[in-house]
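# Dropping the sequence and predicted coords here.
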Amino acid sequence: MSSKLIGKWNSFDNLSARDVHDLLKLRQDVFMLEQDCLFPEIDGKDPETEHFFMRDTETGALAGAIRLFSASDKEIRIGRVVVAQTHRGLGLGRDLMLAGMDRARQLAPAADIHLSAQAHLEKFYKSLGFSKISEVYLEDDIPHIDMVATPGGTQ
């Protein structure tokens, strides 16, 4: 992790108004504008999740974020992994995923960790110990696959 970035977990209810604004703006900029994908970004699920933010300590900018659903002691889901264009190429996606996986193991050590990945990122997620468990499908006109990391898997 870059020395100028700091990460922090929060429940949705503990996010500041600035945090919520920055999160929704970042996800809008990346998922809707950059990826040219019109979909309901505010999906009503954020209040049910924990959020991990990585902020640039020099500028205060939100560099990346991830959300974690603790569905049960058998399944946890990671979603909305997003990295600001200004902070790409620094390994931040890996840092976010490792933070999410570590938090999932803290919450439910025996749980499978699920995610819906953009298909072109399959190799990246495999490098973190995830395995493909579905065929490619379209989600908001973007090819996706379902993946899972099981307890004791490699990272």
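Everything's here; your move. The shown structure was predicted, so the numbers you read here are calculated from the model rather than taken from an experiment.
# going forward, measure contacts between C-alpha atoms and count neighbours the same way
Fine.
# for the residue nearest in space to the middle of the chain, what are its contacts?
When the chain is reduced to its mean C-alpha position, the nearest residue by CA atoms, centre = their mean turns out to be residue 81, at 2.6 Å. For residue 81, the contact set (CA atoms under 8 Å, 6 or more residues apart in numbering) comprises 64, 65, 66, 67, 93, 96, 97.
# Tell me where the chain has strands.
Using DSSP state E, the strands of the chain run over residues 5-11, 50-56, 62-70, 75-83, 112-118, 131-132, 137-139, 142-149.
# which one's the longest helix in this structure?
Scanning the chain for the helix with the most residues, using DSSP state H, yields helix 92-107.
# May I see the buried residues of it?
For helix 92-107, burial by neighbour count (16 or more other CA atoms under 10 Å) applies to 92, 93, 94, 95, 96, 97, 99, 100, 101, 103, 104, 105.
# Counting by contacts, list what it packs against.
Secondary structure elements in contact with helix 92-107, counted by 3 or more CA pairs under 8 Å, 6 or more residues apart in numbering; DSSP states H and E, are strand 50-56, strand 62-70, strand 75-83.
# adding another structure so you can compare the two:
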Amino acid sequence: MNWQIKEFNQLTTKELYEILKVRAEVFVVEQQCIFQDLDSKDEVSYHLFLEDHSEIVAYLRILPPNISYSEVAIGRVLTKAEHRKKGISKKLVQNAINFVTDILGEQAIRISAQAYLLKLYNDLGFEPVSEVYLEDGIEHIEMLYRK
């Protein structure tokens, strides 16, 4: 398995296709959520993913400040169903935190987390900063990480 982080213009056509495919598989099909995934934020984001034999098994995007929030944001966090409960999601988010704090030099990260993942994010240092709310029919909570 191979971790990669790339800016949009560094992604190959195949990587971009696989990213969009897995996002649709998890967010649209599995979670039965109809939403506009292609929101023009991908082009300004970093894309962190784990590949296993050219298949993307975990993914998230890192958005610069002032795109979604005043802080850096992490979004579209996913791990394919058959790869869950192996610690991959925790490593994925930890790699993103390390990149944001060590490479980008940012001190805060804001996320809109699915509420059922509150413990995962809390264990990684994120604190809830909102009440639970519905986003695309799924309970979410805004959380903030501060180094």
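On my side now, so go ahead. All values reported here derive from a predicted model rather than from experimental measurement.
# closest one to residue 42 of the first structure among the strands of the first structure?
Shortest separation from residue 42 of the first structure across the strands of the first structure is recorded for strand 75-83, at 11.1 Å, computed as CA to CA.
# That closest one aligns to what range in the second structure?
Aligned using TM-score structural alignment, strand 75-83 of the first structure spans residues 71-79 in the second structure.
# when you align them, which residue in the first structure goes with residue 123 of the second structure?
Aligned counterpart of residue 123 of the second structure in the first structure: residue 127 (TM-score structural alignment).
# Its match: neighbouring residues, count only.
Using other CA atoms under 10 Å, residue 127 of the first structure has 12 other residues around it.
# What of residue 144 of the first structure?
Other residues near residue 144 of the first structure come to 21 when the count uses other CA under 10 Å.
# Also residue 43 of the first structure?
Neighbours of residue 43 of the first structure using other CA under 10 Å come to 8.
# and it, how far is that from residue 74 of the first structure?
Using CA to CA, to the nearest Å, we find residue 43 of the first structure at a distance of 24 Å from residue 74 of the first structure.
# Check residue 141 of the first structure too.
Residue 141 of the first structure is 30 Å from residue 74 of the first structure, where distance means CA to CA.
# next one: residue 8 of the first structure
Counting by CA to CA, the gap from residue 8 of the first structure to residue 74 of the first structure is 24 Å.
# Among the two, which residue is more densely surrounded?
Neighbours were tallied for residue 8 of the first structure and for residue 74 using other CA under 10 Å; the higher tally belongs to residue 74 (14 against 11).
# Spatially nearest residue to that one, not counting backbone neighbours?
Closest residue in space to residue 74 of the first structure, ignoring its immediate chain neighbours: residue 111 at 4.0 Å, by CA to CA, 6 or more residues apart in numbering.
# which residue lines up with the one you found in the second structure?
Using TM-score structural alignment, the equivalent of residue 111 of the first structure in the second structure is residue 107.
# which residues does that match contact?
Applying CA under 8 Å, 6+ apart, the residues near residue 107 of the second structure are 100, 101, 146, 147.
# From these, pick the one nearest residue 111 of the second structure.
Closest approach between the contacts of residue 107 of the second structure and residue 111 of the second structure, by CA to CA: residue 146, at 11.8 Å.
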